[in-house]
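[1] give me a model of this one.
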Amino acid sequence: MNNRPNFNIYHPNCPSRLFFENMADKWILFILDTLRNQPEHFNGLKKKILGISPKVLSHKLKILERDGFISREILDTRPIRVQYSLSALGFEFSKTALSFKHWAEANMQHVLSAQQYFDQQQLMENTQEQLMAD
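    Presented below is the predicted three-dimensional model:
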């Protein structure tokens, strides 16, 4: 007998849907990928993840800690420092983040070409519509 609840990500009230919304975030994926290599302090993460604000980093770290993906350890140093590391669950999920990273790096040129083609087509269509309207 299986007592596991059934989760349906397509149902608006399903907890897995909120989880998916949180995890499909660029900053979450960057944090997980960065922590795959080694534990980091807050400032170390901020330096390695270019463009993330301290407020956003703090918020995303809290989400990851709440979901059980990272551990937050207060170190007995002067000044006190906090170190973040992946939990076993976080390490397992970070493989997904790594797959996204590798795919993006390998396929970005194709995406950029498709975007350029689409934008050119849109421009031509808009120009034709304007000429026909005049």
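[2] make it CA atoms for all contacts and neighbour counts henceforth
    Noted.
[3] name the residues of the helix or strand hosting I63 that are buried.
    If you go by DSSP states H and E, I63 is part of helix 54-66. By 16 or more other Cα atoms under 10 Å, the buried positions in helix 54-66 come out as 57, 60-61, 63-65.
[4] kindly report the same for stretch 62-82.
    By neighbour count with 16+ other Cα under 10 Å, stretch 62-82 contains the buried residues 63-65, 69-72.
[5] and for comparison, fold this next one:
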Amino acid sequence: MAYNIMSATCPSRIVLRRIGARWTVFIVNALEHEPMRFTALAARIQGITPKVLSETLRSMEEDGLISRTVFDENPPHVEYELTQLGRSLLVPLRAVRQWAEEHVPEVLAARANLTPNDAQ
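    Below you'll find the model as predicted:
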């Protein structure tokens, strides 16, 4: 079956929505090198609330991008890790991250040149 992201009914839009979700990029980047516990992820991703982190992790697990492992220890703990599918996102997201970091000055300059009337 051929998928067309431009079609309103194409299921590929669900995938793009997940990838484009605000915190998905940060979670994928945070988990690039090793599995992490919830508190470590929250500390690594500055600005994310525990509620949003929990919701995003749950959605990413449902989408097959991360796995959640519960360790039966005292006290019990949970680790999150990228799946093979989640790891496949690292290359394109790395390119987007690099582009964003390289072009900060141009984007900020463009924003600074906008007047309130231009933004409407």
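[6] ok so, going back, just tell me the aligned range of the helix holding I63 of structure 1 in structure 2.
    Counting by TM-score structural alignment, helix 54-66 of structure 1 pairs with residues 50-62 of structure 2.
[7] mean distance, that stretch to its aligned residues in structure 1?
    Mean deviation of stretch 50-62 of structure 2 relative to structure 1 after superposition (mean Cα distance after the TM-score superposition for structure 1): 1.0 Å.
[8] what's the first helix or strand after the helix holding I63 of structure 1?
    Toward the C-terminal end, the helix or strand that comes next after helix 54-66 of structure 1 (DSSP H and E) is strand 70-75.
[9] strands of structure 1, start to end?
    Assigned by DSSP state E, structure 1 shows strands spanning 40-41, 70-75, 81-86.
[10] among those, which comes closest to S16 of structure 1?
    Checking these against S16 of structure 1 by Cα to Cα gives strand 70-75 as the closest, at 18.3 Å.
[11] who are the contact partners of the one residue sitting closest to the centre of structure 2?
    For structure 2, T24 is the residue whose C-alpha lies nearest the centre (Cα atoms, centre = their mean; 1.5 Å). By Cα atoms under 8 Å, 6 or more residues apart in numbering, the residues touching T24 of structure 2 are 18, 56, 60.
[12] please report how far it lies from M1 of structure 2.
    Per Cα to Cα, to the nearest Å, T24 of structure 2 is found 27 Å from M1 of structure 2.
[13] and I45 of structure 2, by the same measure?
    37 Å.
[14] so the two - more neighbours on which side?
    Neighbours around I45 of structure 2 and M1, counted as other Cα atoms under 10 Å, are more numerous at I45. The numbers are 16 against 3.
[15] that one and N29 touch, don't they?
    No: if you go by Cα atoms under 8 Å, I45 of structure 2 and N29 don't touch, sitting 9.4 Å apart.
[16] so what does A30 of structure 2 match up with in structure 1?
    Aligned partner of A30 of structure 2 by TM-score structural alignment: T34.
[17] neighbours around its match, how many?
    21.
[18] who touches it in this structure?
    So T34 of structure 1 contacts 45, 48-49 (Cα under 8 Å, 6+ apart).
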